[in-house]
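Peer 1: Sequence first, predicted model second:
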Amino acid sequence: MGNTKISLRLLVDRNSNRVVIGEAGKDFVDFLFHLISIPAGTVVKYLFDHEMVGSLWNIYDSIEAMHENYMEPNLNKHNVLNPKVSSSSLADTPFLLAEIAKEERSVPKVLYRCGYHSYSTKPNSSSTKRRRNHTSITFHPYVSNDPGAKCPTCGKEMTKQLTYVHSPAKEVEVESGSGYVKGLMKYVVMDNLQVKPMSAVSAISVLTACEVKDLDALETLEVFIGQEEAAELMKASFITDRVLTRLFLGNQKA
């Protein structure tokens, strides 16, 4: 699914060189809605190779450059800069973040607890004549992904390594009933990425709101969105409210 491309049909006003509306299916709308749930740190890291603009990168860079003496002692800076995204949520937008999901699963996850433990022994409650003592082990109920974290109970560092066990691997693909919107209808996507269910009334109201006067200047354009286009769309959404125009018509003034 990593090479999957999503189609989007645009209605373009050639007189003003702008996208009036787009007609999209479930796959594109699910992609847009999923962008809201991606941590900002993941967005910055993902867009770094696409000449990210704006100020988010400056925040990321500031955290990366900040000396540990100025950070809270229990803070793991690596985790702040590399927030985890669940594989199950990534499954709804495979062409955008499939590589990140694959990377997440390929890196062994390690958890830590403090070294405290105690033993207690008591008679087994069995009704058999020959009873045996039952021994139980008690640990402090805290784990961390940072071996330098302190146990809230005893204050010792969490250095006892535990190994995280992944759930069975699943194919990253969009299944029926997954995602955000139903797939039995089309949706109107505005130039500013506002989404509405498709209807004759909504299409006419959009044309009126956009003050389209020359209907003969309107033409349809089918475009395709893959990983590169997804990154550019995400980047454009931070700097303009005419995202589709900027991305697909090359209008950098949008």
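Peer 2: The structure has been received and is ready for your questions.
Peer 1: hey, let's count contacts and neighbours off CA atoms from now on
Peer 2: Fine.
Peer 1: so who does residue 120 touch?
Peer 2: 135-137 (Cα atoms under 8 Å, 6 or more residues apart in numbering).
Peer 1: List of residues touching the longest helix seen in the chain?
Peer 2: Taking DSSP state H as the criterion, the chain has its longest helix at helix 94-106. Residues outside helix 94-106 that contact it (Cα under 8 Å, 6+ apart) are 1-5, 84-87, 90-91, 166, 172-174, 226-227, 230-231.
Peer 1: Find the nearest non-adjacent residue to the residue sitting nearest the centre point of the chain, please.
Peer 2: Closest to where the C-alpha atoms of the chain average out (Cα atoms, centre = their mean) is residue 38, at 3.0 Å. Distance criterion Cα to Cα, 6 or more residues apart in numbering; nearest residue to residue 38, sequence neighbours excluded, is residue 85 at 7.2 Å.
Peer 1: Next one for the comparison:
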Amino acid sequence: MISANVDIVPAPFVPRMVKYLRKLLMSKKMRVTAFVQNSTNRILAVQAQEDFVDFLFSLLTIPLGKAEFILHGDTGLGSVDNLYRCIPSLNVRKSINTENHSINSLLNPTIPRNYVSVTQILPLAQKSSHMLLSKYDDFRGRHQRNLEMTDSRDMDHYELKGLKPNAYMVTDDLVVMTSSANYGVSKLQATGIPLHDIETHVLDIGMEEALNILKASLTSSFALTNGLKQSLRRRKTRKMKCSSGGETCFE
């Protein structure tokens, strides 16, 4: 990890690094199998691997201000959106403790260290480590050095370690459960929807879809249906072209 106090990276290189990291995030993909009710276009559930479930749980670590930042002040939380948008136009410094806060901490707060998933697909920044200046004397004279302060919580990761089933089942309203193929079918049958009305579609989830799921999860009980509807529409269109022979398709 590069310390903020050490000028190792040349200044002209920083924008290129930021651009590279954003491109890297944009290229990351998670793959799920969606069970879709054909008559309503509703995603009943998805079967997913650990990376997608880890991403969903990581949504709980995002401060509200950070959600506003990455969704450009358009979370769908009406009054909160208005509150966020008015900050730049007001002299907020007079109404907050500037020693402990800054305008940026309201507009773009960071996340505590090690609370960002290693599989994170959203552009989230972690807090830098706390540094303590230590001074001491020995036979050679007086010295000082920087010590990194570590929160004991840094040792705790919410990532799904040790529990690795073949897959997880995630419902439209983001209820997560471990599953197997047979278990997934039985849960779908329990909905009372005829199996002939249920289609499966393989969907790739990148940053665009992740942002849509975040927004939908804040305002809706149909987080997957609303968050993945554009991806599903594209997938169905492509599937129709494949079946009509107009396009060569590969999974």
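Peer 2: Right, received. Where do you want to start? Worth saying up front: this structure is predicted, and the values here are computed from it rather than measured.
Peer 1: what's the burial count for the equivalent of residue 40 of the first structure over in the second structure?
Peer 2: For residue 40 of the first structure, the aligned residue in the second structure is residue 64 (criterion: TM-score structural alignment). By other Cα atoms under 10 Å, 16 other residues sit near residue 64 of the second structure.
Peer 1: Repeat that for residue 183 of the second structure.
Peer 2: Applying other Cα under 10 Å, we find 12 residues neighbouring residue 183 of the second structure.
Peer 1: And for residue 191 of the second structure?
Peer 2: Residue 191 of the second structure has 9 nearby residues by other Cα under 10 Å.
Peer 1: Pretty sure it sits in a strand.
Peer 2: No - under the criterion used here (DSSP: H, G, I helix; E, B strand; the rest coil), residue 191 of the second structure is coil, not part of a strand.
Peer 1: which of the contacts of residue 120 of the first structure lies closest to residue 217 of the first structure?
Peer 2: Of all the contacts of residue 120 of the first structure, the one with the least separation from residue 217 of the first structure (Cα to Cα) is residue 137, at 77.4 Å.
Peer 1: which residues does that closest one contact?
Peer 2: Contacts of residue 137 of the first structure (Cα under 8 Å, 6+ apart): 117-120.
Peer 1: Tell me which residue of the second structure lines up with residue 13 of the first structure.
Peer 2: Under the alignment (TM-score structural alignment), residue 13 of the first structure pairs with residue 37 in the second structure.
Peer 1: Need the nearest residue in space to its match, chain neighbours excluded.
Peer 2: Spatially, and ignoring its direct neighbours in sequence, residue 37 of the second structure is nearest to residue 198 (4.6 Å; Cα to Cα, 6+ apart).
Peer 1: which residue in the first structure lines up with the one you found?
Peer 2: Checking TM-score structural alignment: residue 198 of the second structure goes with residue 218.
Peer 1: Can you give me the distance of residue 68 of the first structure to residue 227 of the first structure?
Peer 2: Plainly put, residue 68 of the first structure is 35 Å away from residue 227 of the first structure if you go by Cα to Cα, to the nearest Å.
Peer 1: would you list every one of the helices in the stretch 101-250 of the second structure?
Peer 2: 103-107, 181-189, 207-219, 223-227, 229-243 (DSSP state H, counting those that start in this stretch).
Peer 1: Can you mark which positions in the second one are buried?
Peer 2: In this case it means helix 181-189 of the second structure. 184, 188 (16 or more other Cα atoms under 10 Å).
Peer 1: Not counting it itself, show me its contacts.
Peer 2: Contacts to helix 181-189 of the second structure, defined as Cα under 8 Å, 6+ apart, come from residues 44, 47, 169, 195.
Peer 1: Please work out how many residues are found near the closest residue to residue 165 of the second structure other than its chain neighbours.
Peer 2: In space, and not counting its chain neighbours, residue 165 of the second structure is closest to residue 178: 6.6 Å by Cα to Cα, 6+ apart. By other Cα under 10 Å, the residues close to residue 178 of the second structure number 17.
Peer 1: Per the alignment, residue 178 of the second structure pairs with which residue of the first structure?
Peer 2: Superposed on the first structure with TM-score structural alignment, residue 178 of the second structure falls opposite residue 197.
Peer 1: is it true that its match touches residue 183?
Peer 2: No - the pair residue 197 of the first structure / residue 183 is not scored as a contact, 11.1 Å apart, by Cα atoms under 8 Å.
Peer 1: quick one: which of the helices of the stretch 101-250 of the second structure is nearest residue 131 of the second structure?
Peer 2: Among the helices of the stretch 101-250 of the second structure, helix 103-107 comes nearest to residue 131 of the second structure, with 19.1 Å by Cα to Cα.
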